[in-house]
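In: sequence below, structure please.
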Amino acid sequence: MYELIAIQDRSRWQKILDKLQITDIYYTSQYFLGALKLDPGEALLFTIKMMMVRSLTLLSKG
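Out: Next comes the predicted model:
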């Protein structure tokens, strides 16, 4: 199962980061909101869940 989360859904975005125990600033929605001011586009969080493993990728399209 996969899920694409738009940056506007900040609470869901943060919930995924918390669940995966990711604390790196570069994965936060706040970082991407600032980055989008310099390079406009759309930031998406792409997550895949397979059995007991979850993968996370950040996408920027614009």
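
In: could you use CA atoms for every contact and neighbour count after this?
Out: Fine.

In: pretty sure residue 48 contacts residue 56?
Out: Yes: counting by CA atoms under 8 Å, residue 48 does reach residue 56; the two are 6.7 Å apart.

In: those two: who's more crowded?
Out: residue 56 (17 against 14; other CA atoms under 10 Å).

In: could you also give me the structure for this second sequence? I'd like to compare it with the first:
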Amino acid sequence: MWPQAAAERAEAIDRRIRERDRLPPAGAPLAVKATEGLRSLQTARPIAAGCVPVGATSTSAPPASPSASS
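Out: Below is the predicted model:
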């Protein structure tokens, strides 16, 4: 969880709304895929539209491949 960063982002969104910016998803919480990060295109677009990233999801390790010799 990123409580401090989320609060700062939410305050920035509030300022933009007061300035009459149209942000349809304004304030919607966004969980970021841990392997993508905040700079990925999939994350940057919703953030630019007003979503607030609140934390990263956890991803499990890929399953071990079966051994060729059994």
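
In: give me the TM-score for these two chains.
Out: The TM-score (TM-score structural alignment, normalised by the length of structure 1) is 0.36; 34 aligned residues with a CA RMSD of 3.2 Å.

In: got the residue ranges for the strands in structure 1?
Out: Along structure 1, the segments classed as strands by DSSP state E run 2-6, 42-50, 53-61.

In: so which bits of the last one are buried?
Out: It refers to strand 53-61 of structure 1. For strand 53-61 of structure 1, burial by neighbour count (16 or more other CA atoms under 10 Å) applies to residue 56.

In: which neighbouring elements make contact with it?
Out: Under the contact criterion of 3 or more CA pairs under 8 Å, 6 or more residues apart in numbering; DSSP states H and E, strand 53-61 of structure 1 touches strand 42-50.

In: give me that answer again for 10 Å
Out: strand 2-6, helix 10-19, helix 29-38, strand 42-50 (3 or more CA pairs under 10 Å, 6 or more residues apart in numbering; DSSP states H and E).

In: cheers, nothing more for now.
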